[in-house]
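>>> Would you be able to build a 3D model of this:
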Amino acid sequence: MAQSPRQLPTVHGRGAQSSAAPQRFGLAAREVDGDWLDQLEELDGKQPLRTTVTDEHPRSILTFNQSPDIPFDRSVNAYRGCEHGCIYCFARPTHAYHDLSPGLDFETRLFAKPDAARLLRETFAKPSYRCAPLAMGTNTDPYQPIEGRYRITRELLEVCLETRHPVTITTKSDRVIRDLDLLAKLARLDLVAVGVSVTSLDPRLSGLLEPRAAAPAKRLAALGKLVEAGIPAHVSIAPVIPAITDEFMERILVEAAARGVRSASWIMLRLPHEVAPLFREWLTAHYPDRADKVMHIVQSVRNGRDNDPSFFSRMKPSGTWADLFRARFRLACKRHGFNPPDRDLKLDSTRFIRPESHGQMRLF
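As a prediction, this is how the structure comes out:
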């Protein structure tokens, strides 16, 4: 008879509660040995899991998409994996492509791309490249803790400023204000917009949901500093988790409005691939009393499933609960003077200056 998997203790300071191997690609189940055995022993002794960072040297840096559900067609990610550890992160399944767990591996086994700025400049220099807003923070947070050491996001912004290339940023970190000097220069040229995601106003809850992201108060303070610096700022209530975080929707808008923010959006919880079982495990660990209720509502807005992956509907929840959240958000925005995101966050793609190709002599 096969042995049942070893029961893991509650993982403190991390979002995921386990590191189950991905099954979508026919990969063998992970054996409890080597580094993972060391991590189990750390967990048993209540020691924090170690974070490791590996330098990655890709041949290209931009990712293009043709999705009808998102407002950008290109993105850049300085890092792979994210130490913030948000349990609901839709990017977790990307670690499975590398035979790594979307669970604890995603938030402890990170990859940095130190050549990112050079690759971005080379991409911009190609005669075939056509300028359009570049999205940062679409897969992993550009201002996660390791940015303090690597500064790759800052280097990418320097390239955008040099080439007058428009860029949008989404983050859950107040580290974004460390780059206020660059962001202010970009803003004066209508080249940048910054979105800060705020999920709740309860620091304890945020500590469980997104254990290594900035506390809600720090994110709101960062929004205020962005506004003061003249940088287009946007508050994203993302994700809205029914019966867990939805109670904060109106109050987040109140706090953001008080800091001068006038652009807002919300996104319903999405649970693609391995995120669904990881989230269910998190609910069992932290909210067993309401786990069934949460998942019932999630399935009610996703056509009876944990997740709806279809184009056109995956970002548009349906049903009574979705209509209720949508109405609450719309009413609160009207009450506090928020504009639709596309009204305040238009960027200028006409200023683009193509950089010189490597080795090309400067003529003037």
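>>> Could you use CA atoms for every contact and neighbour count after this?
OK.
>>> so how many other residues sit close to Thr63?
Number of residues near Thr63 (other CA atoms under 10 Å) recorded here: 12.
>>> what does the helix or strand hosting it rub up against?
Assigned by DSSP states H and E, Thr63 falls within strand 62-64. Here strand 62-64 makes contact (CA atoms under 8 Å, 6 or more residues apart in numbering) with 73-77, 120.
>>> Make a ChimeraX selection of the buried ones in those.
Only the buried entries of the contacts of strand 62-64 go into this ChimeraX selection, using 16 or more other CA atoms under 10 Å:
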select :74,75,76,77,120
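>>> wait, which of the contacts of strand 62-64 is closest to Arg204?
Comparing these against Arg204 with CA to CA places Asn77 closest, at 28.9 Å.
>>> Report the contact partners of the closest one.
For Asn77, the contact set (CA under 8 Å, 6+ apart) comprises 61-62, 136-140, 142.
>>> go again using 7 Å as the cut-off
When contacts are counted by CA atoms under 7 Å, 6 or more residues apart in numbering, Asn77 touches 136-137, 139-140, 142.
>>> I'd like the contacts of strand 62-64 as JSON lines, with distance to Phe325 appended.
Converted to JSON lines, these look like this (distance: CA to CA, whole Å):
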{"residue": "Asp73", "distance to Phe325": "28"}
{"residue": "Arg74", "distance to Phe325": "29"}
{"residue": "Ser75", "distance to Phe325": "29"}
{"residue": "Val76", "distance to Phe325": "31"}
{"residue": "Asn77", "distance to Phe325": "31"}
{"residue": "Leu120", "distance to Phe325": "39"}
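>>> compare with the first, here's sequence two:
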Amino acid sequence: MPDGLAPHSGLLAPRKGRGAVSNPAVRFESTAREAFDDGWGSLADLSDLPPLPTTLLRERSRSALTYNDSPDIGFDRSLNPYRGCEHGCIYCYARPSHAYLGYSPGLDFETRLLFKPDLPALLEKELGRPGYVPRPVALGANTDPYQPVERSLRLTRQVLEVLERFGHPVTIVTKSAGVLRDLDILARMARRNLVHVCLSVTTLDPTLARRMEPRAASPLRRLGAIRALAEAGVPAGVLAAPMIPGLNDAELERILSESAAAGATRAGYVLLRLPLEIAPLFEEWLQAHVPDRAARVLALVRETRGGRTYDSRWGLRQTGIGVYADMLARRFRLAATRLGLLGTNARSQPLDCSQFAPPQPQGAARQLALL
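Take a look at the predicted model:
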């Protein structure tokens, strides 16, 4: 736990450039630490603490592709070059996964990042195995493949180079305009119907975005990325996600309209999800940033989750239940229909898997392969 941070003390001010307010204990540990004021005012004012630096940790991976059989997501395999995400989105559903690594889902999630330098080579090996059956792979299904560290590490670009060489279809979800750096690869793959890209746009309010997603691209830049992708012939979509009752859900129609005007052809939305540690982290964030609305937001969240902060049942975890959730779903359908936006699932605009072909070995390697 970084010095000066108290898990859920209620006395911490937000750290500059970070989303989480605190660093809760890892749920798998047998011991925990609790902040205690010793009478010397040691917890009185921590608002002047310096910004937390980002630490990069190398991870040795055993495999590149992660498979799932979840019935309510539109892909069965994914690739994640990074664990943790410097964007610092307070609502990120990936935060609890950091606990499996022994790190806190709070500030550790956005400051202690793991990267996988072996991922491109592992991917090439897995795609070349006899009997591999190609289906669209989701790039960055857990954490953003274009978070700031990608500018220097370039792992996402290396992964795209492998996928292009194999003729393998890929879908990308990101909050970063950094995706435009790879527009050359994406445009070539788009001409072969091998790629879809979705920009996640949570709000069009730059002030709210900076508080909720402190190191992600501004809403204006995300709309600009949709426009640039569309102009280059890359199928682009928008994910209005997450929709947070009482905070940003009033923006749903405008997000879809502005995205469609920028060139988006597909759209989706997800209701706020608060599994495990995210619930107390989000409540803490509400109290720090919008205390006047905190109680109302949490009450509406519980209304959409059967009285709890989260319902993990298949088919309901993305959309919720009850009058409020049903109204949000109807609003989305009406707006998407009016704007001519397709759904974001693979069935609405299928990618081409028939072009998949492992590259043939060259020179001496080719001769050895024939022996």
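>>> re earlier: residues in structure 2 matched by the strand holding Thr63 of structure 1, start to end?
Here strand 62-64 of structure 1 aligns to structure 2 at residues 65-67, judged by TM-score structural alignment.
>>> next one: stretch 176-186 of structure 1
Under TM-score structural alignment, the counterpart of stretch 176-186 of structure 1 in structure 2 spans residues 179-189.
>>> Which strand or helix spans the aligned partner of Ser259 of structure 2 in structure 1?
Using TM-score structural alignment, the equivalent of Ser259 of structure 2 in structure 1 is Ala256. Using DSSP H and E, Ala256 of structure 1 falls within helix 249-258.
>>> just to revisit the earlier point, so which of the contacts of Asn77 of structure 1 wins on neighbours?
Result: Pro142 is most packed of these (other CA under 10 Å), 28 neighbours.
>>> can you tell me how far it sits from Ser75 of structure 1?
Separation of Pro142 of structure 1 from Ser75 of structure 1 (CA to CA, to the nearest Å) stands at 11 Å.
>>> Now for the two: what residues contact both?
Common neighbours of Pro142 of structure 1 and Ser75 (CA under 7 Å, 6+ apart) are Met136.
>>> Pro105 of structure 2 contacts Ala94, correct?
No. In this structure Pro105 of structure 2 lies outside contact range of Ala94 using CA atoms under 7 Å: 8.4 Å.
>>> Please identify which of these two sits among more neighbours.
Neighbour totals were compared for Pro105 of structure 2 and Ala94, and Pro105 leads with 30 against 18 (other CA under 10 Å).
>>> What is the equivalent residue in structure 1 for the more buried one?
Pro105 of structure 2 maps onto Pro102 in structure 1, by TM-score structural alignment.
>>> quick one: secondary structure of its match?
coil (DSSP: H, G, I helix; E, B strand; the rest coil).
>>> can you tell me which residues contact the nearest residue to it once chain neighbours are set aside?
Spatially, and ignoring its direct neighbours in sequence, Pro102 of structure 1 is nearest to Arg92 (4.7 Å; CA to CA, 6 or more residues apart in numbering). Neighbouring residues of Arg92 of structure 1 by CA under 7 Å, 6+ apart: 102, 106, 275.
>>> Tell me how far the alignment partner in structure 2 of Arg92 of structure 1 lies from Leu272 of structure 2.
In structure 2, the residue matched to Arg92 of structure 1 (TM-score structural alignment) is Arg95. According to CA to CA, Arg95 of structure 2 and Leu272 of structure 2 sit 14 Å apart.
>>> Identify the residue range in structure 2 corresponding to stretch 267-280 of structure 1.
The alignment of stretch 267-280 of structure 1 onto structure 2 (TM-score structural alignment) spans residues 270-283.
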